[in-house]
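Enquirer: Provided below are the primary sequence and the corresponding predicted coordinates.
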Amino acid sequence: MVYALARDMPVTVQQLAPRDIEALRALLARDPAHNLYLLGLLEEFGLPPTEDRGSFSYWGRFDGKTLTAALFVGGDGGLLVPSANDGQATGVIADALADRVRLKAAVGEKPAVDALVRSLCSGKPKLSRTYRLFSVSADDLGPFTNPLLRLAREEDLPRLLPLAAGAVKDIHARDPLAEDSRFEARVAQRVRAQRTYVLEENGELVFKVDIGSRSQYGAELEGLYTVPAHRRKGHAILCLGQISRFLLSSLPRLTLRVEEKDESLARIARRVGYLAGRTQRVVLMD
């Protein structure tokens, strides 16, 4: 669909097809740290054919023939993830999709998510949080390690579920075990995919961290959680240092989203070597 004119160049919004995968990858790779989540989704799932009415799609803004912005659409708006760019570019895509997409959840750079909310939300978000995106490379790492951090196993699931639920409660102030019938299945899937690491102490799991997204460009960590009775013992800083050192032996960078008001986690991230980047926003609707 032709949406506007800019410098005599047509601006169009189109659903991206497999033929656009290299253009999309090149767009995202211009700012890999702020596009790691999308780069991971792209590497894991690719681009579906435009005639495929499956569980996700990508939409792009083209200035002439050049892709200048992109938006991942999970389902009919269950999760929206914009590429890292200014809000105006994302707003063009959002306006074009206003009749077919209703935002249920979104995550990404704050100006881009703000544009999505303006165009695709009919009411006030149930939850809206701002985060700072921290990133680190191998050269920035401090000396913090804990070799006892290990991959979670399926037999850990009964002990792991309370930690996974606790992480969601801390972030979103809701109980996923009571509200989300698929939560346990998703926790189990991450364990099977070898994306969850845990620290065990005297037979008890006291810390967990997940790899939320991974590609050749890096990985995004999420869901850091220490059991309340075991906080202030250094577990978070040592385990964050451990998994960062391990992953950076084969990846160029890691990112971690830290809520703006979470000074404790921000201090831990900085001590490990993470540097603060631009502001992100997470939105959930009813």
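Expert: Yep, it's here.
Enquirer: use CA for all of it now, contacts and neighbours both
Expert: OK.
Enquirer: report the secondary structure state of the most centrally placed residue in the chain.
Expert: Centroid-nearest residue in the chain: Tyr37, 4.7 Å away (criterion: CA atoms, centre = their mean). Secondary structure, DSSP: H, G, I helix; E, B strand; the rest coil: Tyr37 is helix.
Enquirer: spatially nearest residue to it, not counting backbone neighbours?
Expert: Ser213 (5.4 Å; CA to CA, 6 or more residues apart in numbering).
Enquirer: please compare the first structure with the one that follows:
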Amino acid sequence: MLTTTSTRVVDPGELDDVLAVLGREPVNNAFIASRVHAAGLDAVRLGGEMWGWYQRGRLKSLCYAGANLVPLCACPEAVRAFAERARRQGRRCSSIVGPAEPTAALWSYLEPHWGPARDVRRRQPLMVTEEVPRDVKPDPLVRRIRKDEMDLVLPACVAMFTEEVGVSPLAGDGGLVYQSRVAELVGSGRSFARVENGEVVFKAEIGAATPHACQIQGVWVAPAHRGQGLSESGMAAVLRYALNEVAPVASLYVNDFNDAARATYRRVGFREVGAFMSVLF
């Protein structure tokens, strides 16, 4: 009896089918869709494999397996199949992240083999907006970081990552992969900051961009400058760029325990539409 489902690495020639699946949930899938739009499905350029779950020969669900393990439009049966493939392969990722329900299911299968995790953030509200803020004036000093300003912005990026994730991005490979990612965002004009006296006091990046949605990440205010409203006016400025020049919808996800950040995002017009989950190793 022929099986009606299968799981395998998708072929580069299946790009249109992959984009069609990613397009079913353009906000949830923005980060990986952005990479696929830029790099196609070649594993080296993409930075990882794209696994497909097929039903009667048709691609239905995806899972990105690189530095992160990310279920994409993954139904329960696909999640089980992806978990089995990941278990057999062994853990190669530094995190599992994605929409909360399939990510929780994926982790439930993998935890007996990969656990314990360093941290599990089970609910990270996903927020979106389609409008530039009306009641918050964009900070006129927030601007794009130039390619020759990597040395200026990198320490702020490292500080944000370390504060958010709990480990330095410079560990392991000396930061080569992380610095490359920061350089990619700067080079593409998606890194923004307010600079005072040679110091970054606010920063954020448009970390992913597709024709349908973009995702803002890395929002950070220097500790000595917190409580001055820089995050609100800075986010308003970044949203102006994002919505006018990049995509019709801007999104982000935030830790549920970060009440201050969630309040800031609501004040600049974001609303909650779902939740992500992250498992950090």
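Expert: Good, I have the coordinates. The structure displayed is predicted, hence computed values, not measured ones.
Enquirer: please state their TM-score.
Expert: The TM-score (TM-score structural alignment, normalised by the length of structure 2) is 0.87; 272 aligned residues with a CA RMSD of 2.4 Å.
Enquirer: the residue nearest to Tyr37 of structure 1 -> structure 2?
Expert: Mapped onto structure 2 by TM-score structural alignment, Ser213 of structure 1 lines up with Ala208.
Enquirer: so what corresponds to Ala237 of structure 2 in structure 1?
Expert: In structure 1, Ala237 of structure 2 lands on Gln242 (TM-score structural alignment).
Enquirer: list the contacts of its match.
Expert: Applying CA atoms under 8 Å, 6 or more residues apart in numbering, we find Gln242 of structure 1 in contact with Phe144, Thr145, Asn146, Pro147, Leu149.
Enquirer: just the buried ones from the residues you listed?
Expert: Among those, the ones that count as buried by 16 or more other CA atoms under 10 Å are Phe144, Thr145, Asn146, Leu149.
Enquirer: hey, where'd the strands end up in the stretch 101-250 of structure 1?
Expert: For the stretch 101-250 of structure 1, the strands defined by DSSP state E, counting those that start in this stretch cover 105-109, 127-136, 150-151, 196-201, 204-215, 218-226.
Enquirer: tell me which of these sits most buried.
Expert: strand 105-109 (a mean of 25; mean count of other CA atoms under 10 Å).
Enquirer: tell me the angle of it relative to strand 127-136?
Expert: Angle of strand 105-109 of structure 1 versus strand 127-136, following axes from the mean of the first three to the mean of the last three CA atoms, to 10 degrees, is 40 degrees.
Enquirer: quick revisit: pretty sure the residue nearest to the centre of structure 1 sits against Arg214.
Expert: Yes - contact between Tyr37 of structure 1 and Arg214 holds when scored by CA atoms under 8 Å: they sit 7.5 Å apart.
Enquirer: overlap in contacts of those two?
Expert: Glu220.
Enquirer: need the helices for structure 2, in chain order.
Expert: With DSSP state H, the ranges of helices along structure 2 come out as 15-22, 30-39, 43-46, 76-89, 100-114, 150-165, 176-187, 230-241, 259-267.
Enquirer: out of those helices, which is closest to Glu131 of structure 2?
Expert: helix 230-241 (8.1 Å; CA to CA).
Enquirer: quick one: the closest one to structure 1 mean distance?
Expert: For helix 230-241 of structure 2, the mean deviation from structure 1 after alignment is 1.1 Å (mean CA distance after the TM-score superposition for structure 1).
Enquirer: aligned partner of Leu67 of structure 1 in structure 2?
Expert: Checking TM-score structural alignment: Leu67 of structure 1 goes with Leu59.
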